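In: just need the structure, nothing else, for what follows:
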Amino acid sequence: MWFPFWRSRDRFSLDELRYLTDQIMKVQIVNDVNKDFVIEALRSIAELITYGDQHDTAFFEFFMEKQVMGEFVRILKISRTSIVSLQLLQTMSIMIQNLKSEHSIYYMFSNEHINYFITYSFDFRNEELLSFYISFLRAISGKLNKNTISVLVKTRNVRRFGARPVVDLEITAVSFHHHYLCSIKLSLSSSLLIILILYLPSPDDIVDFPLYVEAIRFAFHEEGMIRTAVRALTLNVYHVGDDCVNKYIANAPQTDYFLNLLKFFREHCIGLNELVSQASGSLGFESTSSILSAVDEIEDNLYYFSDVISAGIPDIGRLITDNILKLLVFPLLLPSLSIGVVNETKISAVTSLYLLCCILRIVKIKDLATSVAAAFFCPLETFMPSAEAKQNGYMSSCGPALDSQKDDNSNLSFECDSERLQASIPNLSSSSQTQSGKDVLWHDSNGSHLDLR
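Out: Just a heads-up that it's a prediction; the model follows:
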């Protein structure tokens, strides 16, 4: 078995691909004895398929005829060494990244072989294996469009019908109004069958999206490169613009990802405040470096929020905007600017001002800016339940929270409900006053006011 593998042969030929495939199909178990041969064969197959995609379609036709993707799955099942699993992930990543034909990509993603690799229980204690796995997921996300994403999601309503014999190879995928009509010829023999698969998605049809679900499991990994790769993957998914996928993402339990992300961001903000407080006495190189690193992390998070919102999924945009206000701005940042803050405050005034500036500068959402502006002129209890009003050590002298409020002597008006805050400030000059001799900005609102530093 070993000698013929190294015999002289044109490296980039169909005969070479045929030989390697035959050898892989003969493997019954992968262990320390033959692992090097299997690894080299997998690597060579990836090179040949990439070469064939650019020079000769016969290479990929042979790849489909022999159902090599199924052989990859079989090798994974019989492998007893993690290095072969690593090579399989690398092989498929190389192929997916370099294939230019959408028909080829569509075939790679079909038949549930890719989903099998995505959901396989790898030993992620091996950091190198985890790195290759995340790269594999990201490579898949880079090839997503409204056609290819349809074969990676799991739906309830799938109908198969209309079989007839054909004699040539063809793969087609047509998308119209979120209905996918896909035809795949499964082999190259004279008894080929063309199977028409008609997807009729509805808002409730998608029951699982393994690529997305498995990726966000690592959204808060301690390794920054992995977090970055996961975020890039999610943005690729959001920017596909498939309504059914967007509805799946915008419903529980997938929305927990965004809530956890915002809580993760809030902890980073509190951490920045602690670093600033510790460095206030003596600012050295180490403390400066730590602060700059924390600032970079915070800004990266905000740019990610902005990118997610710009993907145009309304429910997700509202979820992020509302929870930035609910989890960070109202309970932590704005109370820190009040002269009534007590010692247990979690965020200092300086850090709060910096974070508010960053949020408004990077997350350029009109509703978010309007809500923050309105909060400067209205009691905080108006924007959140009274039970949350002292989360940052501040309790206004105002009464209970109001559902809606309008000052007859000003043009400021706003409405607040459990779902969304809307504020209108047509003329701030007529609704606010600056008292001379006092560093206080206030707005008379039924006897309540918010004093700012």
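In: please make it C-alpha for all contacts and neighbour counts, starting now.
Out: Fine.
In: which of the residues in stretch 228-248 are buried?
Out: 228-231, 233-240, 242-248 (16 or more other Cα atoms under 10 Å).
In: show me the contacts for the closest residue to residue 221 other than its chain neighbours.
Out: Of all residues not flanking residue 221 in the chain, residue 227 sits nearest, at 6.1 Å (Cα to Cα, 6 or more residues apart in numbering). Counting by Cα atoms under 8 Å, 6 or more residues apart in numbering, residue 227 touches 218, 219, 220, 221.
In: tell me which element residue 227 is part of?
Out: helix 224-238 (DSSP states H and E).
In: you'd agree residue 114 is up against residue 108?
Out: Yes: here residue 114 reaches residue 108: they are 7.1 Å apart, a contact under Cα atoms under 8 Å.
In: now the other sequence, so there's something to compare against:
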Amino acid sequence: MFGPFLTLLGLDDPSKTQPRPTPPTAATKTAEEQSQESDLKRKQIQQLSAYLNSPKVRGGGGARKRLVESVRQVSEVVIWSDRRNPELLSVCIEMGLHQHMLTLLQSRGKQQRWSPSDNAVTVQVLQTFSIILDSVSDTKFLYALLSNNFVNQLIAAPVDMDNEEVVSYYVAFLKALSLKLTADTIHFFCNERMDDFPLYTTAISLFDHPDSMVRVAVRAITLNVFRINDPQALDFVLHSPKCASFWEQIVCALKDSYDDAFRILVDMLPSRQHGSSAVATSQIDRARMSAAQGWAAIDQ
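Out: Predicted coordinates:
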């Protein structure tokens, strides 16, 4: 019944069935095709730069959907350039895509209140920078991204810290930055003029955040800082007044944990009517008093 129809389609004989062609990859494309694709990406970079740098967008306006999509495309074109045509990475820097995204954050921070649209753009900008930091391997591009105090301006950009989603993306961004800390890059993160280490001081300000995931990320960031073992950074961390409150919080947290451990031990003991338990409890009480005196000396 379907014989003639199958014959027309070339499906009556399995030998006539042609496999579906696979899309060409960078390795299979001709030099001309690769050049055309690079030209398209170059135009895309220029278009993204023109839109993100338009007066309306720089002033805090712009349609939310288009803004979010444009920022998302920045990560795509940067990663494509890193893997297919690294020369376009310099075009991204020259066109100021990173600067335009920083301006997006700064312009929205000038608003009297954070709107859902502002937070959506903020989340996308933070996510885009995190993706770029995690995915791009070109050292020159990363150095250009971190230099000229740009990274510290980005860390200091205002975000809605009362919004849980924004905070989670912001901390993830800080953690991605901390993974780029090396002996060769740490000078990008130190603001000598302001005598500040913004990545570290911003992270420790969230040390006691109610969200456990944020606290875990903060600990990872601080450990990444100590991992570098840079004398200048360690001197700031250990002796700067800006870090003093962090160490006080550490001491208080240890003190609370110490007290909690004593309470658990006391609760686990049998009734005090038995002589042995009474002696043990008395010893624990004396130890607690001694520890309390020690903590008081530290607090002073």
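In: if we can go back for a sec, from residue 214 of the first structure, how far out is the residue nearest to residue 221 of the first structure?
Out: Applying Cα to Cα, to the nearest Å, the value for residue 227 of the first structure to residue 214 of the first structure is 13 Å.
In: please apply the same query to residue 277 of the first structure.
Out: Taken as Cα to Cα, the span from residue 277 of the first structure to residue 214 of the first structure is 38 Å.
In: ok, now residue 89 of the first structure?
Out: Noted for residue 89 of the first structure: a distance of 15 Å to residue 214 of the first structure, by Cα to Cα.
In: out of those two, which sits in the more crowded spot?
Out: Between residue 89 of the first structure and residue 214, counted using other Cα atoms under 10 Å, residue 89 has the larger neighbour count: 22 against 15.
In: what sits against the alignment partner in the second structure of that one?
Out: Superposed on the second structure with TM-score structural alignment, residue 89 of the first structure falls opposite residue 126. Contacts for residue 126 of the second structure were tallied using Cα under 8 Å, 6+ apart; they are 169, 170, 173.
In: now swap in residue 231 of the first structure and tell me
Out: Counting by Cα under 8 Å, 6+ apart, residue 231 of the first structure touches 219, 304.
In: what's it aligned with over in the second structure?
Out: Per TM-score structural alignment, residue 231 of the first structure is aligned with residue 219.
In: now do the helices in the stretch 201-300 of the second structure.
Out: In the stretch 201-300 of the second structure, the helices defined using DSSP state H, counting those that start in this stretch lie at 212-228, 231-239, 244-268, 275-299.
In: ranking those by burial, who's on top?
Out: Of all the helices of the stretch 201-300 of the second structure, helix 212-228 has the most neighbours on average by mean count of other Cα atoms under 10 Å, namely a mean of 17.
In: hey, where'd the strands end up in the second structure?
Out: Read by DSSP state E, the second structure holds no strands at all.
In: center of it - which residue?
Out: When Cα atoms, centre = their mean is applied to the second structure, the residue found nearest the centroid is residue 173 (1.1 Å).
In: looking for the alignment partner of that residue in the first structure.
Out: Residue 173 of the second structure maps onto residue 136 in the first structure, by TM-score structural alignment.
In: what does residue 155 of the second structure give?
Out: Aligned counterpart of residue 155 of the second structure in the first structure: residue 118 (TM-score structural alignment).
In: for residue 194 of the first structure, helix, strand, or coil?
Out: Of the three states, residue 194 of the first structure takes strand under DSSP: H, G, I helix; E, B strand; the rest coil.
In: measure it to residue 108 of the first structure for me?
Out: Per Cα to Cα, residue 194 of the first structure is found 17 Å from residue 108 of the first structure.
In: contacts only, for the spatially closest residue to residue 119 of the second structure that is not a sequence neighbour.
Out: In this structure, residue 119 of the second structure finds its nearest non-sequential neighbour in residue 166, 6.7 Å apart by Cα to Cα, 6+ apart. By Cα under 8 Å, 6+ apart, residue 166 of the second structure lies in contact with 119, 122, 123, 159, 160.
In: do I have it right that the last one meets residue 170?
Out: Read that as residue 160 of the second structure. No: using Cα under 8 Å, residue 160 of the second structure is not in contact with residue 170; the gap is 9.6 Å.
In: could you check which of those two has the larger neighbour count?
Out: The residue with more neighbours, out of residue 160 of the second structure and residue 170, is residue 170; 23 against 18, by other Cα under 10 Å.
In: list the contacts for the more buried one?
Out: Residues in contact with residue 170 of the second structure (Cα under 8 Å, 6+ apart) are 123, 126.
In: one more: the one 3 residues further on?
Out: Under the criterion of Cα under 8 Å, 6+ apart, the contact list for residue 173 of the second structure reads 126, 127, 129, 130.
In: if I look at it, how far off is residue 166 of the second structure?
Out: Residue 173 of the second structure is 10 Å from residue 166 of the second structure, by Cα to Cα.
In: residue 225 of the second structure too?
Out: 23 Å.
In: same question, residue 70 of the second structure
Out: For residue 70 of the second structure relative to residue 166 of the second structure (Cα to Cα), the value is 19 Å.
In: in the second structure, what stretch matches stretch 301-312 of the first structure?
Out: Under TM-score structural alignment, there is no match for stretch 301-312 of the first structure anywhere in the second structure.
In: buried stuff in that stretch?
Out: Residues 301, 302, 303, 304, 305, 306, 307, 308, 309, 310, 311 are the ones in stretch 301-312 of the first structure that count as buried (16+ other Cα under 10 Å).
In: same check on stretch 81-88 of the first structure?
Out: By neighbour count on 16+ other Cα under 10 Å, the buried set for stretch 81-88 of the first structure is 83, 84, 85, 86, 87, 88.
In: now those residues as CSV including distance to residue 207 of the first structure?
Out: Output for those, formatted as CSV (distance: Cα to Cα, whole Å):
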residue, distance to residue 207 of the first structure
83, 33
84, 32
85, 28
86, 29
87, 31
88, 28
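In: hmm, back to that, where's the match of residue 173 of the second structure relative to residue 80 of the first structure, distance?
Out: Using Cα to Cα, residue 136 of the first structure is found at 21 Å from residue 80 of the first structure.
In: residue 231 of the first structure too?
Out: Distance of residue 231 of the first structure to residue 80 of the first structure, computed by Cα to Cα: 32 Å.
In: residue 20 of the first structure reaches residue 45, doesn't it?
Out: Yes: at 7.1 Å, residue 20 of the first structure counts as touching residue 45 under the criterion of Cα under 8 Å.
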